[in-house]
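1. Quick one, structure for this:
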Amino acid sequence: MVDLWGGTDPLSGADWVHDSATLAFSAAKGMIALLAAQQVQAGALDPLAPVARYWPEFAAAGKDGITVADVLTHVAGMPTLPIETPEDLLDPVGLAARVASRAPDFAPRSARVYHVLSYGTIVGEILRRVTGTDAATLLREKVADPLGAALWLGLPASEDPRFLPALMEPIVPPPAPVGTPEASGAACAAAYRSTLQIVPLFERVDGELGTEPVNGVPFRRALVAGGGLVADARSLARVYGACVAPVDGVRLLDDETVARVSRDWQHGIREPSCLPGAAPTERWGLGFEISHPLNRMLGEGSFGHSGMGGRLAFAHAPSRTGFAFVGQRMTFPAPGQDPRWALLLDALARV
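-> Got it, this is the predicted structure:
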């Protein structure tokens, strides 16, 4: 095992120590995908079944044909959420009820558009309907506690001393898509609106770094399944390691389930070219990101999830390896993957 940490919080001057943790953003989606995979493994959740089998209200407004796999692979046509303010994210059950009553943003399976915030809302509610337990509790009972892993969807107040805020430059709203073919216009418009929905989460109070809603106590305490995970890299690496090999006697997924969730489930559904020069995602696992040109991980057999600003956590089944990188300082290199990943992954690949 290799376990590295270091650096200093520029706001407080506090060192990043062994127990420090911060927001993992969309690396949370990998944990939600893992919880879904465990239910698939147990036979309680069929990825090819309609969502409405488990959540009957979801069938409203023409959504009766959307499957669990459609949601897990971001082809359900529902990337936007019925929210007005960031506070709307703090009530996942009420928000899920509003999602269930809505029509899709565009025809399901007609295009793949990343479900930035809605993924966690929808999959989290599916898990709640299947198990009777919310995703935060499932994560604690089925993943974190067995491994002694420091990761939470809703950070307890008792763990606040380990939290360091995620730091980044102010988010500039993306340019509106232009020149898109009519067939993909609705998908591109929805992708644009869903991206705009995250901008208020990063608006500072009086321009002061660290005052963004994502770093505030209400967001930190809430169950925001698609992006609210608080974790350290060590814990995420242990979790992914336990997906492909026993870690202190704990194995989270069996080999058959690993093979099932880490193959391509996107099935050729295209991602629309909404912005010039954007590289489309052409392959995706069952809820997990799998190796692709902008996130190679350790190549074929890798599955996990990246997170905003440079977070990355995954398993590599052929080498029985778990890896994670989490940091305070968020970077947004364009184009291509975070250069910090390349340094770490090149070193990992050599051993």
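
2. Only C-alpha atoms from now on, for both contacts and neighbour counts.
-> OK.

3. What are the boundaries of the helices in the chain?
-> 27-41, 68-72, 92-100, 118-131, 135-139, 145-147, 182-196, 217-221, 233-244, 255-261, 339-350 (DSSP state H).

4. Between those, which one is closest to Glu57.
-> helix 92-100 (5.8 Å; Cα to Cα).

5. Can you tell me what sits against the closest one?
-> If you take Cα atoms under 8 Å, 6 or more residues apart in numbering as the criterion, helix 92-100 is touched by 57-60, 81-83, 88-89, 121-122, 125, 223-224.

6. Just want the angle from it to helix 118-131.
-> Counting by axes from the mean of the first three to the mean of the last three Cα atoms, to 10 degrees, helix 92-100 lies at 110 degrees to helix 118-131.

7. Show me which residues of helix 92-100 are buried.
-> Buried residues in helix 92-100, counted by 16 or more other Cα atoms under 10 Å: Pro92, Val93, Leu95, Ala96, Val99, Ala100.

8. Is it possible to get JSON lines of these that adds distance to Asp134?
-> Formatted as JSON lines, the buried residues of helix 92-100 follow (distance: Cα to Cα, whole Å):
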{"residue": "Pro92", "distance to Asp134": "10"}
{"residue": "Val93", "distance to Asp134": "9"}
{"residue": "Leu95", "distance to Asp134": "14"}
{"residue": "Ala96", "distance to Asp134": "12"}
{"residue": "Val99", "distance to Asp134": "17"}
{"residue": "Ala100", "distance to Asp134": "17"}
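
9. How much space separates Ala107 from Ala166?
-> Distance of Ala107 to Ala166, given as Cα to Cα, to the nearest Å: 35 Å.

10. which of the two has more neighbours?
-> Each of Ala107 and Ala166 has its neighbours counted (other Cα atoms under 10 Å); Ala166 has more, 22 against 17.

11. residues contacting the closest residue to the more buried one other than its chain neighbours?
-> Closest residue to Ala166 apart from its sequence neighbours, by Cα to Cα, 6 or more residues apart in numbering: Gln328 at 4.7 Å. By Cα under 8 Å, 6+ apart, Gln328 lies in contact with Asp9, Thr22, Leu164, Pro165, Ala166, Leu167.

12. Here is the second sequence; please produce its structure so I can put it next to the first one:
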Amino acid sequence: MTGTQVNGYTAAGFEGVRACFETNLREVETGAAFAVYHHGRAVVDLWGGTADEATGRAWTEQTRAQIFSGSKGIIAATLLRLCDAGVLALDEPVARYWPEFAAHGKEHVTVGDCATYSAGLPAITSRVVDLGDLGDARLMAELLAGQAPVPAPRLLYGPWTLGWLLDELTLRTTGLTLRDFFRKEVAAPHGLAIDWGLRPAAGVASIVYDDAFAAQYDRFNTSDDPLVRATWANPVPFPKGGVVWNDAALRDAYIPAANIVGTARDIARLYALIIEDLHRPDGVPGNLARSSTVRAALTPYVRQEDPMLGFPFAYGRGGFRLKGTPRTGVDADMFGHDGGGGSAHFGWPGAGIALSYTPNRLLDIGNDDHRAGSLIRALKTSLHQLEMAATA
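-> The predicted structure is shown next:
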């Protein structure tokens, strides 16, 4: 451990966020970063701890973290650009762009269905998939095109398939993979340190977890339901016995929905750019998309409890996760995506907030992990205090 010193910047009024980050770093974290933009201005940009326990390498300003399913929010941001450019349309059948996809009654499945886990394709069900297969996007897309959809329920979340579906659609319509389209149309124009899989030499934090974290997947591997096993144990995302995501062969593979790395600063900035687009006058070109395209993407499309995971999910038409259970508050209009092990990446358009939290210690999805929640509560408190001071 390199220590618990908190590095970075906190704007006046957000000192409580820094104190919370410091407490987490001292008591829970290995290493982490947290960044917040408020109405387009960076107000929190913090990092600290250890990026690599084996070498003692410290977490620096430029350290990137693996965000796992937080990658799906980056895919949704890329889909904004694709839709705004007229390359794809959310309400169009996938088969318009990818004719083979129509097999087995999928001719009416839309792009929006694929983006929101409503296509009935939460998993590869036709063959055993090992971790090494995850980087073969063309094979995975071919297998999904040849599958019959699961008829019900409407929403079935899965860790991998969204990425392969949207990658194939991007390749078919632009000649570029989703990764290369994102690099060209989103990351490069805005100087974002976000990409798929980079070696430690490029400053990526190494992952830390123990079997208590990996054990949460045991119930899927032993399930009597073959769809559950196909979705969550074909392959198991975080197997016991070693941190496979530190292995170069897997970390540096191209797995669209699962292995993006980035700095919290740049992931938060991406969400800030989207919020800025949302608030532009109608018809005015945006950073990624016009306001009408962003509004369409954030329009609630599906909300229900996922039967395999047992808690409510909600998605906007363009693939951003929304509040699973609607409620009021400063973050009621939240959109974005969290990631396995605890990362969180969201925008709150009404409050002008964009945030990203990137840890490298992965904790159980249940009651063991309060890190992102504690930071968000501290952020809400800071916003409330600033509002009260402004109206006093």
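
13. Mind checking the TM-score on these two?
-> The TM-score (TM-score structural alignment, normalised by the length of the first structure) is 0.84; 327 aligned residues with a Cα RMSD of 2.8 Å.

14. returning to what we had before: what's the closest of the contacts of helix 92-100 of the first structure to Trp152 of the first structure?
-> Relative to Trp152 of the first structure, and with distances defined as Cα to Cα, the nearest of these is Leu223, at 8.9 Å.

15. Counterpart of that closest one over in the second structure?
-> Under the alignment by TM-score structural alignment, Leu223 of the first structure pairs with Tyr254 in the second structure.

16. any idea how far Leu198 of the second structure is from its match?
-> 10 Å.

17. How about the contacts made by the match of Leu223 of the first structure?
-> Leu134, Gly135, Asp136, Ala137, Trp196, Gly197.

18. again with Thr78 of the second structure
-> Leu178, Phe181, Phe182, Val186.

19. In CSV: the contacts of Tyr254 of the second structure, plus distance to Arg295 of the second structure.
-> Listed next are these as CSV, based on distance: Cα to Cα, whole Å:
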residue, distance to Arg295 of the second structure
Leu134, 33
Gly135, 33
Asp136, 33
Ala137, 30
Trp196, 27
Gly197, 30
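
20. I figured Thr321 of the first structure hits Val239, correct?
-> No: using Cα atoms under 8 Å as the test, Thr321 of the first structure is too far from Val239 to be in contact (10.4 Å).

21. neighbour-wise, which of these two wins?
-> Val239 (30 against 21).

22. Just tell me what the more buried one corresponds to in the second structure.
-> Checking TM-score structural alignment: Val239 of the first structure goes with Leu270.

23. pretty sure Arg283 of the first structure contacts Glu271?
-> No: if you go by Cα under 8 Å, Arg283 of the first structure and Glu271 don't touch, sitting 10.0 Å apart.

24. Same drill for those two, tell me which one is more crowded.
-> Glu271 (22 against 19).

25. In space, what's closest to that one - neighbours in sequence excluded?
-> Arg112 (4.6 Å).

26. Read off where stretch 42-54 of the first structure ends up in the second structure.
-> Using TM-score structural alignment, stretch 42-54 of the first structure pairs with 85-97 in the second structure.

27. And the matching stretch, how far out from the chain middle?
-> On the basis of Cα atoms, centre = their mean, to the nearest Å, stretch 85-97 of the second structure sits 22 Å off its chain's mean C-alpha point.

28. contacting residues around that stretch?
-> 79, 82-83, 101-102, 106-113, 169, 172-174, 317-318.

29. and if you look at stretch 57-67 of the second structure?
-> Contacts of stretch 57-67 of the second structure (Cα under 8 Å, 6+ apart): 2, 8, 31-32, 47-52, 193, 197, 203-207, 258-264, 338-340, 343, 358-360.

30. which of those residues count as buried?
-> Buried among the contacts of stretch 57-67 of the second structure (16+ other Cα under 10 Å): 2, 31-32, 47-52, 193, 197, 203-207, 258-264, 338-340, 343, 358-360.

31. Please narrow those to those residing in strands.
-> If you go by DSSP state E, these have 31-32, 47-52, 260-262, 338, 358-359 in strands.

32. got the residues you listed as CSV, with distance to Glu22 of the second structure columns?
-> Formatted as CSV, those follow (distance: Cα to Cα, whole Å):
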residue, distance to Glu22 of the second structure
Gly31, 11
Ala32, 10
Trp47, 9
Gly48, 9
Gly49, 10
Thr50, 14
Ala51, 16
Asp52, 19
Ile260, 26
Val261, 23
Gly262, 21
Asp338, 21
Thr358, 14
Pro359, 13
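
33. coming back round to it: with Arg296 of the first structure as the reference, name the closest of the helices of the first structure.
-> helix 339-350 (9.2 Å).

34. Mind listing residues that contact that closest one?
-> Applying Cα under 8 Å, 6+ apart, the set of residues contacting helix 339-350 of the first structure is Met297, Leu298, Gly310, Leu312, Phe325, Pro333.

35. of all the residues you listed, which comes closest to Ser184 of the first structure?
-> The closest of the contacts of helix 339-350 of the first structure, once distances to Ser184 of the first structure are taken by Cα to Cα, is Pro333, at 26.5 Å.

36. Show the contacting residues for the closest one.
-> Neighbours of Pro333 of the first structure in contact, by Cα under 8 Å, 6+ apart: Pro339.

37. How many residues are close by Gly16 of the second structure?
-> Around Gly16 of the second structure there are 18 residues (other Cα under 10 Å).

38. counterpart of it in the first structure?
-> That one, Gly16 of the second structure, aligns with nothing by TM-score structural alignment.

39. Ok, Ile376 of the second structure next?
-> Ile376 of the second structure maps onto Leu345 in the first structure, by TM-score structural alignment.

40. ok, that match - how many residues close by?
-> Leu345 of the first structure is flanked by 15 other residues according to other Cα under 10 Å.

41. One more: the one 4 residues further on?
-> Around Ala349 of the first structure sit 11 other residues, with neighbours defined as other Cα under 10 Å.

42. Looking at the buried residues of helix 92-100 of the first structure, which is nearest Gly216 of the first structure?
-> Pro92 (17.5 Å).

43. Now do the same for the closest one: its match in the second structure.
-> So, by TM-score structural alignment, Pro92 of the first structure is matched to Ala137.

44. coming back round to it: farthest-separated two in the contacts of helix 339-350 of the first structure?
-> Taking Cα to Cα, no two of these sit farther apart than Leu298 and Pro333, at 19.7 Å.

45. for Gly307 of the first structure, what are its contacts?
-> Contacts of Gly307 of the first structure by Cα under 8 Å, 6+ apart are Ala24, Phe25, Ser26, Ala27, Ala28.
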